[in-house]
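**Student:** no sequence on hand, only this structure:
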């Protein structure tokens, strides 16, 4: 991504974040030009002007270049900042909507490229479940004080449903080649969760 949702403060952290961004931007460009499978870690490192070892200090695998972002912690913070009277689904909807609007405005093209790569690359698509499981658990944990007597199962189901709504919106956005507005698709997906019949 070109912009991190949470800006690092120290000079060392800023340099580290800039190196990470550069590697990720170069990798996405090379994946578009040569295909994911046709691009090696060595090519990415050379094009980014870093060593092979520097690449692996920032990204443990080639897949991680596409998968890695700082969005989950940002969404967790946004869930925590929602008004306490909101139910779980409303809090998730607004937190995800607010976070995605910020990412969409700053990094829309990179997000589109990354999402397209995940959806169209078998090696990346196979890892989606593992990543989504971790994200679902983060969302469920972040809902903590909003449970109001709801069971762990109920909260996890709501977190999973919210994640499914988000994933569906992202998929439709990619299928439209970015022509549709992602924040609108997210809102429509959450409305469908609350009212599947569209009434």
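**Tutor:** That came in fine, so what should we check first? Here the structure is a predicted model, which is why all the values come from computation and not from measurement.

**Student:** rest of the way, CA atoms for contacts and neighbours
**Tutor:** Will do.

**Student:** pull the residues that contact the host helix or strand of residue 64.
**Tutor:** Secondary structure assignment for residue 64, by DSSP states H and E: helix 62-67. Counting by Cα atoms under 8 Å, 6 or more residues apart in numbering, helix 62-67 makes contact with 23-24, 27-28, 40-41, 59, 114, 117-118, 123-124, all of which sit outside it.

**Student:** this is the other structure I want to compare:
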């Protein structure tokens, strides 16, 4: 969520976002300092100055601290705003390009750090694969809406599957190339798919 989006919320909602961000920020810091497995929920809660029960109101599991972020609503909004005559995967590329201007450098660095933690923890890698099923469902629903089809339509699922596959490929590339920005890797991967597989020239 961007600063502009946050400013539109009421005081209570902004406080919730601030608390959630504090919990996640302190968790990532502790994971880097002492290791993922060595860090307890109690330590994270203490560092964020909240109770363990408050921690679980914001994050159901320790894995969620690394795998979750608040960008989905923004990305969904941008995707739904894309012209209907644009191919669903080209529309996704447009969303990535537009979202880059709305995600701060600090947030992008945190995304990179979280993905680097995932690369070192097998349980997180397995959880990430499971999360991809949810991403597939989200993509399928968005694509189906563009195609005026049901979310269980084969074409919608196939296109959504291609989108998930592109993200997974970009993630693998990102983890093998020190210094690469995660969002840049996804953008480049989708751009190449549009150009080389769909034959859509990029301006």
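**Tutor:** Okay, I see it. This is a predicted model, so every value here is computed, not measured.

**Student:** returning to that earlier point: by neighbour count, which of the contacts of helix 62-67 of the first structure wins?
**Tutor:** Using other Cα atoms under 10 Å as the neighbour criterion, residue 24 leads the contacts of helix 62-67 of the first structure with 26 neighbours.

**Student:** so for the helix or strand where that one lies, what gets flagged as buried?
**Tutor:** Using DSSP H and E, residue 24 of the first structure maps to helix 11-34. If you call a residue buried by 16 or more other Cα atoms under 10 Å, then helix 11-34 of the first structure has these buried ones: 17-28, 30-31.

**Student:** ditto for stretch 188-203 of the second structure
**Tutor:** By 16+ other Cα under 10 Å, the buried positions in stretch 188-203 of the second structure come out as 188-194.

**Student:** what would those residues look like in CSV with distance to residue 137 of the second structure?
**Tutor:** Formatted as CSV, these follow (distance: Cα to Cα, whole Å):
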residue, distance to residue 137 of the second structure
188, 23
189, 21
190, 19
191, 22
192, 23
193, 21
194, 21
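
**Student:** how much does the top helix by length along the first structure stray from the second structure?
**Tutor:** Longest helix in the first structure, counting residues (DSSP state H): helix 88-120. Its aligned residues in the second structure lie a mean 2.1 Å from helix 88-120 of the first structure after superposition (mean Cα distance after the TM-score superposition for the first structure).

**Student:** and whichever helix or strand comes after that helix, how far from the chain's centre?
**Tutor:** Using DSSP H and E, the helix or strand that directly follows helix 88-120 of the first structure along the chain is helix 122-125. Computed by Cα atoms, centre = their mean, to the nearest Å, the chain-centroid distance of helix 122-125 of the first structure equals 16 Å.

**Student:** check which element follows helix 122-125 of the first structure along the chain.
**Tutor:** Following helix 122-125 of the first structure in sequence order, the next helix or strand is helix 128-142 (DSSP H and E).

**Student:** and that next one, how far from the second structure on average?
**Tutor:** Using mean Cα distance after the TM-score superposition for the first structure, the mean distance for helix 128-142 of the first structure is 1.2 Å.

**Student:** the buried residues of helix 11-34 of the first structure into CSV, with extra columns for distance to residue 175 of the first structure?
**Tutor:** As requested, these are arranged in CSV below (distance: Cα to Cα, whole Å):
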residue, distance to residue 175 of the first structure
17, 31
18, 31
19, 31
20, 28
21, 26
22, 27
23, 26
24, 23
25, 22
26, 24
27, 22
28, 19
30, 21
31, 18
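
**Student:** quick check: the farthest pair among these?
**Tutor:** Within the buried residues of helix 11-34 of the first structure, 17 and 31 form the most distant pair, 20.9 Å apart (Cα to Cα).

**Student:** how many neighbours does residue 186 of the second structure have?
**Tutor:** 21.

**Student:** what helix or strand does it sit in?
**Tutor:** Applying DSSP H and E, one finds residue 186 of the second structure within helix 182-196.

**Student:** what angle sits between that helix and helix 105-120?
**Tutor:** On the basis of axes from the mean of the first three to the mean of the last three Cα atoms, to 10 degrees, helix 182-196 of the second structure is oriented at 80 degrees to helix 105-120.
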